[in-house]
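**Q** what shape does this take:
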Amino acid sequence: MKLTWICTLVVLFQVSSVTLGAEKLQSYNVDRSTITVSGFSSGGGMAMQYHVAFSSEIQGAAIFDGAPFACYKVDFCKNPGKVVVSNLAKEITGLASTKKIDNESNLNGSKVFVFHGTKDTVVDPAFGHKLEKLYQVFGAVTKNEYTIKAVHGFPTNFYGAACGSFSPATHFINNCKYHGSNIAMKHLLGDSLASPASSAEGQLLQYDQTEFGGSAVSSMDPTGYVYIPTGCQDKTRQCKLHIAFHGCLQSKYGS
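**A** Next up, the predicted model:
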């Protein structure tokens, strides 16, 4: 999945087990106070897990067709009717009290965007609502989109299969006439964020993830991807960092 924003480094994590001889990730001038995450499907669940676990470092999250923190403990997130938001909140506070994750107070005021299509048959749309309510328990500032007749897919306004078409062929990217990434990032980083350019002018680079634990054992690919906008190639210029997690069947291998 390729997401591009002006002056925002975008790191894309891959999950698989094949090494592609990528180079070591370089150092960039990152504004650590504005690090955000996003994800689609299982990557959406991962984005919330990561945001909640490292809430002192992550300032916001955009979650597309995902499920809430710790709902795997309840029927493996299959039935939203069995998921009680207050119980998930207790799970978070309990983990924080034993210092297994960051203090939940960090979530207060954090920006969160939630998208879930009405025709999603892979992850029940009700999970999106519960995910948002769970964030609101801790004072997150949320924005949502629940009205688009989209199947299980990442919504764009320029590329992909038809919005109502389940499409592994386009890696579950769907043209819903809705610029999901731009709308999400404007909520996370502010409405003054520039609109995307008509074409990407930066660099999409491979990097070696083994130094970060990438291996078959950890189910994280030894190779990751980072998009460097033209402005951020000048390392004297400070840029924002966004981390994107792909969903199942959405890696470079399609599995």
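**Q** going by C-alpha atoms from here, please, whenever you check contacts or count neighbours.
**A** Will do.
**Q** K78 and S86: what is the separation?
**A** Per Cα to Cα, to the nearest Å, K78 is found 18 Å from S86.
**Q** strands along the stretch 51-200 of the chain, start to end?
**A** Counting by DSSP state E, counting those that start in this stretch, the stretch 51-200 of the chain has strands at residues 60-64, 111-115, 141-145, 154-156, 161-162, 173-175.
**Q** and this one, please, so the two structures can be compared:
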Amino acid sequence: MPSHRLFAPALLLVAALSGTTTHATEPPPAQPLPHFQVDRTERSVSGLSSGAFMAAQLQVAYSATFKGAGIIAGGPYYCAAGNMAYTGICMGQMLLVYPNAALMAGAARQFEAAGQIDKLSDLKKRRIYVFSGTRDTVVKQAAVNATVSFFQQVGVPANQLVYVNTVPAGHAVITPTYGNACDANATPYISHCEVNGRGYDQSGALLAHIHGPMQPKATSLAGRMVTFNQRAFAPSGTGMAKEAFLYVPPSCDAGQTCKVHVALHGCAQSAEKVGKDFIADTGYNEWAENNRMLVLYPQVNASTVPLNPQGCWDWFGYTGPTYAWKTGPQMSAIKAMVDALGARP
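**A** The predicted structure is shown next:
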């Protein structure tokens, strides 16, 4: 854990992130991001931890693009207001001081009026899944409660906003069988939990909430994982990695019209740190296989310029003051990837 007091909360979202190692297997060489037939009304985003903060940012700033968002252990939009000193509050780590959702909603309205984000009225048509484990010691429920309040205040209807907050989970993406014990707060930040006597399939739950009824998940995969050149969208100054990943089911390769889901890892959870765990073992690909869905896995690695030693997505301003707007360096890079997937050659 970094010694700097202000840096510590932000850089995990990681209080416990240490000792991760890169898997030895080298990914295939990067190629250009391929193009497909994409249903532009069926694009969504989700993430864990810093990826959850980023998923909320993308959903709010690009409300005209994303049908819905899955926010796993993340605080409300623009919570840190570009100030690293506020990250502890935004993670629920400060005793009796919690994020103020009304202030965040007010900031979003100001950004909307200035044209820096899409119309908030679009959020009335969007579907939001929020999760907070009762044993999460990294981003505590008080912070995630504010995320739910924020989306309520900006107009997401109650029947389109689901909050799962009774599972005794730690800080992790939750799967039915893979990963750490349910209450763990440890690398690779993937854990298995049971709900009502059955393994909880979080990727399936959030995708079904956003996109509607799904075909059964695949028990084996026939698609391909593409390693693509992320530098075409994200210069090194964004803090994003040189390479990122895309899962392509056979149906999408065959020319069928496909949905798009963006899955965002947390701090110290990129492929550089945990190998294939996030991109292959969180369940997204198995749900994508039979549901004509491309899964995009953007990547951000640890860096010194910009200063981001734990490889977190920018939810507190390390890339500059526009970080939560449509023009934010990481925001616009991810949006460009999503658009490029559906661009005609």
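**Q** picking that back up, compare K78 and S86 of structure 1 and say which is more crowded by neighbours.
**A** Taking other Cα atoms under 10 Å, K78 of structure 1 and S86 do not tie; K78 has more neighbours (16 against 12).
**Q** residue in structure 2 paired with the more buried one?
**A** Under the alignment by TM-score structural alignment, K78 of structure 1 pairs with G88 in structure 2.
**Q** ok, now D102 of structure 1?
**A** Checking TM-score structural alignment: D102 of structure 1 goes with D118.
**Q** next up, the contacts around its match.
**A** Neighbouring residues of D118 of structure 2 by Cα atoms under 8 Å, 6 or more residues apart in numbering: V60, A61, Y62, S63, A64, E112.
**Q** could you redo the last one with a cut-off of 7 Å?
**A** A61, Y62, S63, A64, E112 (Cα atoms under 7 Å, 6 or more residues apart in numbering).
**Q** over to A234 of structure 2?
**A** Here A234 of structure 2 is in contact with M240, A333 (Cα under 7 Å, 6+ apart).
**Q** can you confirm it is in a helix?
**A** No - judged by DSSP: H, G, I helix; E, B strand; the rest coil, A234 of structure 2 forms no part of a helix; its state is coil.
**Q** look up how far I243 of structure 1 lies from the aligned partner of it in structure 1.
**A** Using TM-score structural alignment, the partner of A234 of structure 2 in structure 1 is G213. From G213 of structure 1 across to I243 of structure 1, the span is 16 Å (Cα to Cα).
**Q** one more: S199 of structure 1?
**A** From S199 of structure 1 to I243 of structure 1 the distance is 20 Å (Cα to Cα).
**Q** which one's more surrounded, those two?
**A** I243 (20 against 7).
**Q** report the contact partners of the residue mapped onto the more buried one from structure 2.
**A** Under the alignment (TM-score structural alignment), I243 of structure 1 maps onto V262 of structure 2. Counting by Cα under 7 Å, 6+ apart, V262 of structure 2 touches S44, V45, S46, V295, L296, Y297.
**Q** same check for the residues you listed, but in structure 1.
**A** Here is what carries over to structure 1 from the contacts of V262 of structure 2, by both residues aligned by TM-score structural alignment, their matches' Cα atoms under 7 Å: S44, V45, S46.
**Q** the second one and H265 touch, don't they?
**A** In other words, V45 of structure 2. No - using Cα atoms under 7 Å, V45 of structure 2 is not in contact with H265; the gap is 11.2 Å.
**Q** tell me how many other residues surround K82 of structure 1.
**A** K82 of structure 1: 11 neighbours (other Cα under 10 Å).
**Q** and the helices in the stretch 101-250 of structure 1, which stretches?
**A** Applying DSSP state H, counting those that start in this stretch to the stretch 101-250 of structure 1 gives helices spanning 126-137, 180-189.
**Q** can you lay out those as a markdown table showing mean neighbour count and distance to I173 of structure 1?
**A** Formatted as a markdown table, the helices of the stretch 101-250 of structure 1 follow (neighbours: other Cα atoms under 10 Å; distance: least, Cα to Cα, whole Å):
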| stretch | mean neighbour count | distance to I173 of structure 1 |
| --- | --- | --- |
| helix 126-137 | 20 | 18 |
| helix 180-189 | 20 | 11 |
